[in-house]
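1. sequence and predicted structure, then a few things I'm wondering about:
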Amino acid sequence: MGFTLEVENYRALRKVRWSPSGVCAITGPNGSGKTTLLSVIEFLRHFLQRGNQAAVEFSGGTASIRNQHAGITDAIRFTLLQQNCFWMVQAYLTPPSLEISEGVWLDQQQLANRDIFSSTASVLERKLIISGDSVFSHAMSLLPTEQREALKGLHELASNFRLYQNLQSGTLRTVGSPSTADLYLHTDGRNAFSVLRNWKAGRKEHEERWRFVRDGLEECFPELFEDIEFLSAGQTVTVRFFFKGLQEPIDAYSAPHGLLITLLHLCAIASTPDGGAAAIDEPENGLHPYAIRTLMDLARARASAKDLTLLLATHSPVVLNTFNTEPERVYIMEPGHDVLPIALSEHSNPEWLAHFSLGDLYSDQTFGAQRRPPK
């Protein structure tokens, strides 16, 4: 299920209005704010689940949290909308802290709010004292059942969103995963082997996730991959891979880098709840073009079947070429525009775009240029 995200004055983002759905690519020059854009809902998740201070720590502290072009009194504003409900968070920088006001609306009715510089909040007519917590999280336990159900999709979108970046494939290779009961991939991927083992041994709904990853690896590496075997030692889970043409399995330490990276991406996609959203930063790194194209096919098929929104920050011409018939799902973080990101179908005439490969246009700096031509 899609959503709309609005942002003002957060880090590299001066003004954002974005309504992605399905599998989308975000591209543009280095330093334009692609990863920051993907991190916004992750920032809101930390605030929703763990409070104000956790969100600030996730963002790297208050020193660079406000956009440098914003006025000293300008608020940092986030709005997350889905169907007929929305959640607004406004943050005011008062170093070394961040003061927050917040509101939740359903059908234009404000159900919960907290004013700036106040520890008092209200859910309908009920007053409550909160410190750095989110009033939205309190509202989901205090509102009447009908209103909670109406807000459930928006709440789950924020609370289940994950941005996968800096995946720890090296740790998986050398150490394995800690043995846990986890059923969803952490943002750094270090619990991947435990998650896969738990999916394979779990209920049918989770076993289906295991098959998506296992079958996906075979599709991405048809001449190499055959199967996975799990090994446990104390509080650690690792794996061995069976490769076609080899009599003995290969341990994780000796496995190809691209295979481990693809396993992590497939786990990230499979971890996304039905109707939910996730983001992957530069999924192309370390992968052969065939594996990239196959991974994109698998992502699209699962997004369609499970109503997912999958957001991919990329510089890869191979990834962009998979959007040749869907330029409206490619978004550009291109400096010089008042509101970002810009859909490629709005940036350039779709009929003109149809004559070219999008990867070639990006490589030639026709859009998302790292260096803009002189005026």
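-> The structure has been received and is ready for your questions.
2. only C-alpha atoms for contact and neighbour calcs from this point on.
-> OK.
3. ok, now which residue in the chain is the farthest from the centroid?
-> In the chain, counting by C-alpha atoms, centre = their mean, Gln247 sits farthest out from the average C-alpha position, at 39.0 Å.
4. who touches Glu207 in this structure?
-> Trp199, Lys200, Ala201 (C-alpha atoms under 8 Å, 6 or more residues apart in numbering).
5. and the first one, how many neighbours?
-> Think Trp199. 22 (other C-alpha atoms under 10 Å).
6. hang on, isn't it packed against Phe212?
-> No. Counting by C-alpha atoms under 8 Å, Trp199 stays clear of Phe212, with 10.5 Å between them.
7. quick check: which element contains the most centrally placed residue in the chain?
-> Nearest to the geometric centre of the chain sits Ala279, at 2.3 Å (C-alpha atoms, centre = their mean). Assigned by DSSP states H and E, Ala279 falls within strand 277-281.
8. what does that strand rub up against?
-> 35, 38, 157, 160-165, 265, 268-269, 272, 308-314.
9. give me the next element, helix or strand, following that strand.
-> Next along from strand 277-281, by DSSP H and E: helix 289-306.
10. show me what whichever helix or strand comes after that next one is packed up against.
-> Per DSSP H and E, helix 289-306 leads on to strand 309-313 as the next helix or strand towards the C-terminus. Using 3 or more C-alpha pairs under 8 Å, 6 or more residues apart in numbering; DSSP states H and E as the contact definition, the elements that strand 309-313 packs against are strand 22-27, helix 34-50, strand 277-281, helix 289-306.
11. export these to a markdown table and tack on distance to Arg77?
-> Shown next, in a markdown table, are the helices and strands packed on strand 309-313 (distance: least, C-alpha to C-alpha, whole Å):
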| stretch | distance to Arg77 |
| --- | --- |
| strand 22-27 | 21 |
| helix 34-50 | 11 |
| strand 277-281 | 21 |
| helix 289-306 | 29 |
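12. let's bring in a second model and compare:
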Amino acid sequence: MEKRLIAVEVENFRSLRKISLPLRPLNVLVGPNGAGKTNVLEVFRFLADVIRTDLEPALNLRGGFGEVRFWGGEKPPSHIQIRLKATWTTHSSRNAPDEYLLRVGRLRGRGFSRQESFQFKRYRGRGRRITISGQKVSVVGIDKDQTESTEQEIGISALSSGLSTLPRLSDDRGGTEVTTVAQRLASFRVFDVRVDAARRPSRFPRAEREVLDDDAANLAGFLLNLRSRDEGAWRRLVDDAMAVLPQLEGIDFDYPSGAAREVVIVLNERGMRRPTQLADASYGTIRLLGLLALLYDPNPPALTCVEEIDHGLHPQALELLVERLREASERTQFLIATHSPALADRLAPEELIVCERRDDGSSMIPALSVERIEQIVDASEGLPLGELWFSGALGGDL
């Protein structure tokens, strides 16, 4: 059984008044500005921050509870809620998935409350449900007939995330499963190449596994590490870059501050007397290398989100990009936002998620089911998805 996130349900998170979104290996969000694409990605950044820093810091980073809850309507809602379904733990399946729920509510006066629950499959039909409310944690056994029995109660800080603190549970009470889910959530990455940072030298990689920064600021160090650790992946990455950049003949590295201190990327280009440092390369070239680094990451997170993946890329790069996304989605799921009909043209109906915005300010995601998209494609006699989207046949106007 593949270890995948299979669905997310969100209530009252920014423009996401109430959405239920099935997730596949590759998921591409299309729609106009303000439709909620970025807010879907932000849900996963928020969850990762909750695990890495805890609940209250994750809210404060976004301006507090009042800035995170749904912004539309006449009356602000009293809670936000996120529910995930996945097949991450050992005995989970699509019919018996792991389920994690986080609900944060405003208390009368100041402050907020937190409720969490985590349910997962055990062996021989038994399961566990861990519920957290206030400072009380209950571990409940669930039999095949759905009868429950409380097995343990422990204390927890009132504003702490259960997943960030409960791995101390014993294995027979769910500690292993909680750890697994916490690690998956903490690994979620929202990736956006920051070109000015990626241009600069990065420190020489010191760890056995160099982790690619969310903004590709350590691009040179990451690629140097990839070349030394996985020659096959490095060769394929260079071949892809050369296929999209016709003048490129190879990629190498230089060490301006001496070996083992800093490293920079240099490009060997046709017709040039000397290599070109990445600092002098074009915006699109740097973004392409950052995205290829992401796609060839040998140790990817459970979910990778990318905002405006096509930004700065020549249309000829998109076909290769979609092909590599599909290949990489065998190792990590992707949730992508785009405004590019040319990229959408290369997608299958089940990979496209149309986003729209209602008059009350809430997002409708998905605005169309996969079955409805397939019907529209059939009625159009097979027109590509980007063309149908651009024409308005799929909604989600540009």
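-> Structure received. Bear in mind the structure is a predicted one, so any value in this text is a computation, not a measurement.
13. thinking again about what came up before, out of the contacts of Glu207 of structure 1, list just those in helices.
-> Residues of the contacts of Glu207 of structure 1 located in helices (DSSP state H): Trp199, Lys200, Ala201.
14. how near is the residue nearest to the last one when sequence neighbours are not counted to Ala270 of structure 1?
-> If I follow you right, that is Ala201 of structure 1. The spatial neighbour of Ala201 of structure 1 that comes closest, neighbours along the chain excluded (C-alpha to C-alpha, 6 or more residues apart in numbering), is Glu207 at 6.8 Å. Distance, Glu207 of structure 1 to Ala270 of structure 1, by C-alpha to C-alpha, to the nearest Å: 11 Å.
15. same question, Val56 of structure 1
-> As judged by C-alpha to C-alpha, Val56 of structure 1 and Ala270 of structure 1 stand 29 Å apart.
16. who's more crowded, those two?
-> Ala270 (23 against 18).
17. which residues does that one contact?
-> By C-alpha under 8 Å, 6+ apart, the neighbours of Ala270 of structure 1 are Arg209, Phe212, Val213.
18. related to what we said a few turns ago, now the contacts of Glu207 of structure 1 as a markdown table including distance to Leu13 of structure 1?
-> Listed next are the contacts of Glu207 of structure 1 as a markdown table, based on distance: C-alpha to C-alpha, whole Å:
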| residue | distance to Leu13 of structure 1 |
| --- | --- |
| Trp199 | 38 |
| Lys200 | 41 |
| Ala201 | 43 |
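19. Pro335 of structure 1: which of those is nearest?
-> Using C-alpha to C-alpha, Trp199 comes nearest to Pro335 of structure 1 of these, at 42.9 Å.
20. structure 1: helices as residue ranges?
-> 34-50, 52-58, 135-142, 145-160, 169-174, 192-201, 204-220, 257-271, 289-306, 317-321, 344-347, 350-353, 358-363.
21. so which of those gets nearest Phe230 of structure 1?
-> Using C-alpha to C-alpha, the nearest of the helices of structure 1 to Phe230 of structure 1 is helix 192-201, at 6.8 Å.
22. now do the strands in the stretch 1-150 of structure 2.
-> Here the stretch 1-150 of structure 2 has its strands, by DSSP state E, counting those that start in this stretch, at 5-13, 16-22, 26-30, 79-86, 98-106, 112-121, 127-133, 136-142, 148-155.
23. out of the ones you listed, nearest to Val354 of structure 2?
-> strand 26-30 (5.2 Å).
24. residues in structure 1 aligned with that closest one?
-> The alignment of strand 26-30 of structure 2 onto structure 1 (TM-score structural alignment) spans residues 23-27.
25. ok, and the closest non-adjacent residue to Leu313 of structure 2?
-> Going by C-alpha to C-alpha, 6+ apart, Leu313 of structure 2 has Gly284 as its nearest residue, at 5.3 Å.
26. what residues does that neighbour make contact with?
-> Listed by C-alpha under 8 Å, 6+ apart, the contact set of Gly284 of structure 2 reads Gly312, Leu313, His314.
27. can you add distance to Arg261 of structure 2 and give those residues back as a markdown table?
-> Shown next, in a markdown table, are the contacts of Gly284 of structure 2 (distance: C-alpha to C-alpha, whole Å):
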| residue | distance to Arg261 of structure 2 |
| --- | --- |
| Gly312 | 31 |
| Leu313 | 31 |
| His314 | 34 |
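28. just to revisit the earlier point, got a list of contacts for the match of strand 26-30 of structure 2?
-> By C-alpha under 8 Å, 6+ apart, stretch 23-27 of structure 1 touches 34, 299-300, 303, 308-315, 320, 329-333, 368.
29. mean per-residue distance, it versus structure 2.
-> Comparing stretch 23-27 of structure 1 with its match in structure 2 after superposition yields a mean distance of 1.1 Å (mean C-alpha distance after the TM-score superposition for structure 1).
30. Asn52 of structure 1 contacts Asp133, correct?
-> Yes. Between Asn52 of structure 1 and Asp133 there is a contact under C-alpha under 8 Å: 6.3 Å.
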